[in-house]
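Undergrad: sequence first, predicted model second:
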Amino acid sequence: MHYQGTIYRPPSEANSILLQVTTGCSHNKCTFCGMYKGQRFSIKPDAIVDADIEYAATHFPHARRLFICDGDALIVPQQRLLNILRQIEEKLPRISRVGIYANTKGLSMKTVEELQLLRSHGLGILYMGLESGDDQTLAAMNKGANAEKMITMARKAKEAGMALSLTVLLGIAGPERSPVHALETGRVLSAIDPDYVGALSLMLEPGTKLYEQYQAGAFAMPEPMALLQELRTIIEHTDLSGGLFHANHASNYLPIRAKLPEEKARTLALIDAALAGSLSLKPEFLRAL
């Protein structure tokens, strides 16, 4: 496989074929993210993508899932992306689901009908970074979209029949804005009603704009208990019709996995126990990106 740079994929795609169609991220301006710094966004030539699909068909013929990399590959023009999905259908007939990273920019460039066509050719799940439902926090992190646009684009994906997995970031608003960030994030998650929500705790990465702000004293990291309270508030104010909310990423202090709404009360009680000191949090040295 012709991989360029560091390849990233969601934890749930650990056993998937990783097909790199783009390099980097077309936005690449989020203050907290260092994933694609120094890497120019590009769409790889068809010949290379075709060769990688042939390689996967030869070496992983029994694979059931495939993930299209990199950062926001949904931005690939419709016909090119459709051709890639058709090749996957033809060469890898056992693939039951294709996943891809998406952002509001990529979603805004495709109609519901175009998304439905992609869905009919195997694109089954979109992974989208919400990070926060608070407009002030979104602007501060240079996310490139406000809460209303996040809701509109995510709903478009759901209307097209896509499964939707959203990530939110604990701590991204800093200590003072934390309560608003948590409340608004719960509100936006409820408005979107995704299939999956993944909560990650912010870990400051050297080389990012946010790390520079932290070093200069312009941004402060909330304490672990404050992050836990933030998680509690988000879950308390998130109403899903049957989604999975998980906070079991390596960055988090307390692993959570809950089906909402039926396990909300149990999950809030678990967090309350941790806040009261009855449950131990993950030691700092075990946390990781």
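TA: Cool, got the structure. Numbers count the residues shown, from 1 in each chain.
Undergrad: every contact and neighbour count from this point should use C-alpha atoms.
TA: Fine.
Undergrad: which stretches in this structure count as strands?
TA: Secondary structure of the chain (DSSP state E): strands at 17-20, 22-23, 42-43, 65-69, 97-102, 123-131, 163-170, 196-201, 243-246, 257-260.
Undergrad: same list (those) but as JSON lines, adding mean neighbour count.
TA: Shown next, in JSON lines, are those (neighbours: other CA atoms under 10 Å):
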{"stretch": "strand 17-20", "mean neighbour count": "21"}
{"stretch": "strand 22-23", "mean neighbour count": "24"}
{"stretch": "strand 42-43", "mean neighbour count": "16"}
{"stretch": "strand 65-69", "mean neighbour count": "23"}
{"stretch": "strand 97-102", "mean neighbour count": "23"}
{"stretch": "strand 123-131", "mean neighbour count": "22"}
{"stretch": "strand 163-170", "mean neighbour count": "23"}
{"stretch": "strand 196-201", "mean neighbour count": "22"}
{"stretch": "strand 243-246", "mean neighbour count": "20"}
{"stretch": "strand 257-260", "mean neighbour count": "17"}
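Undergrad: isn't E230 right up against S178?
TA: Yes - E230 is within contact range of S178, at 6.6 Å (criterion: CA atoms under 8 Å).
Undergrad: just to revisit the earlier point, need the strands of the chain in JSON lines (columns: distance to K156).
TA: Listed next are the strands of the chain as JSON lines, based on distance: least, CA to CA, whole Å:
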{"stretch": "strand 17-20", "distance to K156": "25"}
{"stretch": "strand 22-23", "distance to K156": "23"}
{"stretch": "strand 42-43", "distance to K156": "24"}
{"stretch": "strand 65-69", "distance to K156": "20"}
{"stretch": "strand 97-102", "distance to K156": "12"}
{"stretch": "strand 123-131", "distance to K156": "11"}
{"stretch": "strand 163-170", "distance to K156": "11"}
{"stretch": "strand 196-201", "distance to K156": "16"}
{"stretch": "strand 243-246", "distance to K156": "17"}
{"stretch": "strand 257-260", "distance to K156": "22"}
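Undergrad: this is the other structure I want to compare:
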Amino acid sequence: MVALNNGVQIPQQGFGVFLVPPEDTQRAVEQAIEIGYRHIDTAAAYNNEAGVGAAVRACGVPREELFVTTKLRNGEHGYESTLTAYDETLQRLGLEYADLYLVHWPNPAADLYVDSWRALERIYTDERVRAVGVSNFLTEHLDRLAKESELVPAVNQLELHPTYQQRELTDLCRERSIAVEAYSPLGQGGDLDHPVLASIAADHQVTPAHVVLRWHLQLGHIVIPKSVTPERIRANFDLDGFTLTDDEIASITALENGNRLGGDPRTFAISQIR
């Protein structure tokens, strides 16, 4: 568990459903919950919130033991539209509340992310969500929120993996008590072929994916790997039994090469992922 800046506890290992087809989402999430995941990450833009909510309702685990994150899509920025969007998200989920609601992208071309953040402040003040945060926010976006609003985001969800680490930004988040959450934590699989990871994995008799996810956990990142394969869902969760040394962490950290895979937060404005 990671304690957010308002005291809410978030499971450090989460299950992401980015690009999981809507028709497969409930099954995948139920499998993840059965394996032991208690943190599920979705977004309005993924078009699969309904499947996440159905799994949460059907799984048999008490709602208070599960942590559900979802996000505001770019096309719904603005104060009133964000309030409406959250209502619609809860309807799709079929839940009374989300545990964490994020502004998915700053979408600076629209210049409405501060208004959206103020709406999240309202939702939080009204106790309709347990925590609020942001995703893909760079230093300039966080600085503007700090100047023009009252609430510090609980989380900043970022593309983070060994070849793209955004260390200055993550350091800033930690200075401001903003938890760092890694999406695409395995570099969408592209980082796993590096010989450094293969060597460390062999030493610990685990897979390169285990090594990378363990690296994230030991750095304090919240992680949300995604898979629809039961064996891989289980493997991504099974990270006990070994610990990376300081030297091994340093050698993985040295793999940084600026290999961004996703959109640039300064320009990304797509509203719906699929």
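TA: Yep, that arrived. As the structure is a computational prediction, the values presented were derived from the model and not from experiment.
Undergrad: just give the TM-score of the two.
TA: Here the TM-score for the pair of chains, by TM-score structural alignment, normalised by the length of structure 2, is 0.45; 176 aligned residues with a CA RMSD of 4.8 Å.
Undergrad: now for the residue lying closest to I151 of structure 1 once chain neighbours are set aside: which residues touch it?
TA: Once flanking residues are discounted, I151 of structure 1 sits nearest to I192: 5.7 Å by CA to CA, 6 or more residues apart in numbering. With contact taken as CA atoms under 8 Å, 6 or more residues apart in numbering, I192 of structure 1 is in contact with I151, A154, R155.
Undergrad: tell me the contacts of the first one?
TA: For I151 of structure 1, the contacting residues are V188, A191, I192, taking CA under 8 Å, 6+ apart as the criterion.
Undergrad: mind checking how far it is from T267 of structure 1?
TA: Separation of I151 of structure 1 from T267 of structure 1 (CA to CA, to the nearest Å) stands at 25 Å.
Undergrad: try the second one
TA: Here A154 of structure 1 is placed at a distance of 26 Å from T267 of structure 1 (CA to CA).
Undergrad: export the contacts of I192 of structure 1 to JSON lines and tack on distance to Q213 of structure 1?
TA: As requested, the contacts of I192 of structure 1 are exported to JSON lines (distance: CA to CA, whole Å):
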{"residue": "I151", "distance to Q213 of structure 1": "29"}
{"residue": "A154", "distance to Q213 of structure 1": "30"}
{"residue": "R155", "distance to Q213 of structure 1": "33"}
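Undergrad: and these, which is closest to G129 of structure 1?
TA: Distance to G129 of structure 1 across the contacts of I192 of structure 1 (CA to CA) is lowest for A154, with 10.5 Å.
Undergrad: leaving out the residues flanking it, which one is nearest to the closest one?
TA: Spatial nearest neighbour of A154 of structure 1, chain neighbours left out: I192 (6.4 Å); criterion: CA to CA, 6+ apart.
Undergrad: what about the one you found, distance to D272 of structure 1?
TA: Applying CA to CA to I192 of structure 1 and D272 of structure 1 gives a distance of 26 Å.
Undergrad: equivalent analysis for Y127 of structure 1, please.
TA: 29 Å.
Undergrad: next: D135 of structure 1.
TA: From D135 of structure 1 to D272 of structure 1 the distance is 28 Å (CA to CA).
Undergrad: ok, now which ones touch the closest residue to Q229 of structure 1 other than its chain neighbours?
TA: Excluding the flanking residues, the one nearest Q229 of structure 1 by CA to CA, 6+ apart is L275, at 7.5 Å. Contact analysis of L275 of structure 1 by CA under 8 Å, 6+ apart lists M225, L228, Q229.
Undergrad: out of those residues, list just those in helices.
TA: Using DSSP state H, the members of the contacts of L275 of structure 1 that fall within helices are M225, L228, Q229.
Undergrad: let me have those in JSON lines, extended by neighbour count and distance to L85 of structure 1.
TA: Formatted as JSON lines, these follow (neighbours: other CA atoms under 10 Å; distance: CA to CA, whole Å):
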{"residue": "M225", "neighbour count": "15", "distance to L85 of structure 1": "45"}
{"residue": "L228", "neighbour count": "23", "distance to L85 of structure 1": "41"}
{"residue": "Q229", "neighbour count": "20", "distance to L85 of structure 1": "42"}
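Undergrad: in a markdown table: the residues you listed, plus distance to D50 of structure 1.
TA: As requested, these are arranged in a markdown table below (distance: CA to CA, whole Å):
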| residue | distance to D50 of structure 1 |
| --- | --- |
| M225 | 49 |
| L228 | 46 |
| Q229 | 48 |
